[in-house]
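Enquirer: need a 3D model of the following:
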Amino acid sequence: MATQKFSPFPDLCPEIRTMIWDFATRPHGIRGVQHFSIFPCYGVPADFDGYIAPILETSQMEVVGAASTIDSTTGSPCSNNSTYTIDSGLWTACRESRAAMFRRYRPDEWTDFYEVQKKKYSPNREPDRSVVHLSSTYHDMPATFEMKHGEKSQFFTVLPAMDLIFIHLRSLRQRLWDLSKQLPFASWKLGFGGMCHVALEFDPSWSIAELKQYQREWEGGQPELSVERWKEYDMLVQTSRNVPARGNRKTLWLVDRRLRREHLVPTADQLQAILKIEADEERMVFHEGRCKYFVAPTYETWLWAYEDEGSVDSRRETVWKFANSLHWVATVQAMDSDDDPWNLPLGAVQQWGVLLRSS
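Expert: Below you'll find the predicted structure:
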């Protein structure tokens, strides 16, 4: 049997090489997962192995990092499979790969949009952070920006209207709703227009009882929570109140890694209820390497279970119940602060959704 011979890549005809490079780019319509770490300006760990975004605002209290490893809830390191890690390599691998990235993202077509956004920017004015929510026109809008690692720099690409921005906070006292000013791919100063989907890791130690205690203290009750704990809940609640909602659609997400999918067949009534709701909802899937993040709606809780049943108490205080309580507390605070509390506009308080990570 004759031995097959494969031509080296440079010896392939230009049309074949172009096809291969195009296949290496992200397919249209695929939502990526982008991991970023947020550090206090004075508290970037000396051993942080990754890229840091330039400071964008003089009053900026945090810096944005893209780590080479991401800590899971167990504390064990794993590789950073963010979509930008693939794109950044294609931008710089060679002339042909860079040309493929230009064909995929077509940044020149967005030049006018970037210039208009820059003109809107003012350090003394809060930007309208909902621009990427307005129309599907923006779904494929790329944001390419520079990150630095010592003397080296790298360009990353994010789709702010499509991708899941997974934020890893080193301190939950940080103001999550200010990130549109500090994240380079969302900044008006750089010509971009905000972002849509933001995720946080769900902390299993968070509880509804503590959340209600936080609300009592917010109303002036006797303090029982630690200052650090109170600020954790305050960050979650104020994010619900300050991050613009996309109508009644969720754009804030909690990721509970304890959940796994149950292989159950729905009853006829369950299937009918699911189809009725899904007809009005977009079923989103975010891709991270070989893993996917699925939207896990409340009406499908029977499809999910906890890997360790002991990780949830006998009252079944699930992440969905916590998210509902979080929405209730945020709504109470919004009503208390509004001149017309019974006529809050749609999206004034955003409810956190739940994402399931599945390999």
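Enquirer: going forward, measure contacts between C-alpha atoms and count neighbours the same way
Expert: OK.
Enquirer: which elements pack onto the longest strand seen in the chain?
Expert: Counting residues, the longest strand found in the chain (DSSP state E) is strand 31-40. Here strand 31-40 is seen to pack against strand 62-67, helix 83-92, strand 164-169, strand 285-288 when contacts are counted using 3 or more Cα pairs under 8 Å, 6 or more residues apart in numbering; DSSP states H and E.
Enquirer: got those as JSON lines, with mean neighbour count and distance to Thr239 columns?
Expert: JSON lines is the format used below for the helices and strands packed on strand 31-40 (neighbours: other Cα atoms under 10 Å; distance: least, Cα to Cα, whole Å):
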{"stretch": "strand 62-67", "mean neighbour count": "23", "distance to Thr239": "16"}
{"stretch": "helix 83-92", "mean neighbour count": "19", "distance to Thr239": "25"}
{"stretch": "strand 164-169", "mean neighbour count": "22", "distance to Thr239": "13"}
{"stretch": "strand 285-288", "mean neighbour count": "20", "distance to Thr239": "22"}
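Enquirer: second input sequence below; structure requested for side-by-side comparison:
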Amino acid sequence: MTILAKACTYFLFSFIIGTVVISLVPMRYRPSLSYSKKWLVRALVLFLLLSFVPVLQLALSVGEDVGIWQALNAILFTFAIGKGWLFLVLFTSVLIGVVSFGNMATDRFLAGIATVLCLMIVGAVGYSSHAASLSPQQGFIAQSLHFFAVTSWPGILFVVSWCSQGKEGLPAFFRWFTPFALVCLGVTVGAGIWLMSWITPQYVNAWMMNYGQLLLMKHILLVVVVFYALVNTVFVRAKLKNDTFSPFPWLRAESLVLIVIFFVTGAMSEQEPPHHGEKLMTDEKPSPLFSQFASVVPVAGKALSLQWNVEMGLFMLLSGVFFVLCYQAMKKDVHYAFVLLLSLCAGVLLYVSMMTAVH
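Expert: Sure, this is the predicted structure:
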């Protein structure tokens, strides 16, 4: 339940912030969009409700000893996760009012207010994060940057790929969205490395745990996203002048991979982060996935590393072949669902190549 709630909150906030940010952009720099204001309000309400699930789960756990209402009261007014949710209630409620009683599509000042409120929500998420509990200032900044970057870029992509009414305005849209997405990707990677320095200090060793396996999957899926981003930047933009060509299937394929990343991120929230890498081989049983794909047995006191070998090279080569097949299929206008399947197969092969290199 918590995994699904976490994944949905990422997706919902992506849609919310994407809609808000794109409303700041003048019409001549974006395609015409069609979405219901009621759906945006419903997304905000659902985001608020689902973001309460981790608070409720903690209250149910603590409440076994002291009672659920006493535990909930203590969490909301004492714990960072509870106070962060109260900030979310405040900022999201105001944003619901702004969206309900105004029209961001025609009022850019209102869209600016909504953007500020979204940034406050980002700050509330950063404040209540696990990283902030480890390092209050740096963790807050790193998690806030990461959350903003990983939701705003996909959010704009979601809105444009699924809500556009036509191709008009797409060339101008790509001219500003491509550098914006690259900056967000850079911030995502940079903030992610910053967060890993506290949460996952021994990256390869962490692969023995479920958290580390999910983190590796998330990084491999980001490689798939980068592939789609490059193709959409080069291939799609070059074919926009073709009247019969529709770029939206390929934009939607990229957005679907990002949704899968949100679910992986949600699953990570339910796993214990490996803060102390040196204890992994004595305190925890290896992840079933690690035991299945890695060719080594963990030994206490010895760290894992990556070592190039024939198997790794073979699987990486096969992964590259699948990426090439994806590109060729896109050029031949094969249905995007098949191309999406090919790209995920490329990701699986890349994962196997990493696991066969563990030494």
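Enquirer: can you calculate the TM-score here?
Expert: Structural agreement between the overlaid chains, expressed as a TM-score with TM-score structural alignment, normalised by the length of structure 1, amounts to 0.28; 173 aligned residues with a Cα RMSD of 6.9 Å.
Enquirer: grab the longest helix from structure 2 for me.
Expert: Using DSSP state H to assign secondary structure, the helix with the most residues in structure 2 is helix 170-199.
Enquirer: okay, buried residues for that one please.
Expert: Across helix 170-199 of structure 2, burial judged by 16 or more other Cα atoms under 10 Å covers 170-171, 173-174, 177-178, 181, 184-185, 187-189, 191-192, 194-196, 198-199.
Enquirer: of the helices and strands packed on strand 31-40 of structure 1, which is nearest Phe23 of structure 1?
Expert: For those, the distance to Phe23 of structure 1 is smallest for helix 83-92, at 11.5 Å, taking Cα to Cα.
Enquirer: tell me which helix or strand comes right after the longest strand of structure 1.
Expert: Sequence-wise, the next helix or strand beyond strand 31-40 of structure 1 is strand 50-52, with elements assigned using DSSP states H and E.
Enquirer: ok, now how distant is Ser337 of structure 1 from Ser240 of structure 1?
Expert: Ser337 of structure 1 sits 14 Å away from Ser240 of structure 1, taking Cα to Cα, to the nearest Å as the criterion.
Enquirer: what's the local residue count around Ile20 of structure 1?
Expert: Counted with other Cα atoms under 10 Å, the burial measure for Ile20 of structure 1 works out to 14 neighbours.
Enquirer: and it, what element?
Expert: Assigned by DSSP H and E, Ile20 of structure 1 falls within helix 14-24.
Enquirer: quick one: end-to-end length of stretch 99-119 of structure 1, please.
Expert: 29 Å.
Enquirer: got the angle for the longest strand of structure 1 vs strand 62-67?
Expert: Interaxial angle, strand 31-40 of structure 1 versus strand 62-67 (axes from the mean of the first three to the mean of the last three Cα atoms, to 10 degrees): 130 degrees.
Enquirer: would you mind getting the angle between strand 31-40 of structure 1 and helix 83-92?
Expert: Here strand 31-40 of structure 1 points in a direction 100 degrees away from that of helix 83-92 (the same axes, to 10 degrees).
Enquirer: show me what the lengthiest helix in structure 1 is packed against.
Expert: Counting residues, the longest helix found in structure 1 (DSSP H) is helix 319-337. Taking 3+ Cα pairs under 8 Å, 6+ apart as the contact definition, the neighbouring helices and strands of helix 319-337 of structure 1 are helix 208-218, helix 227-242, strand 353-358.
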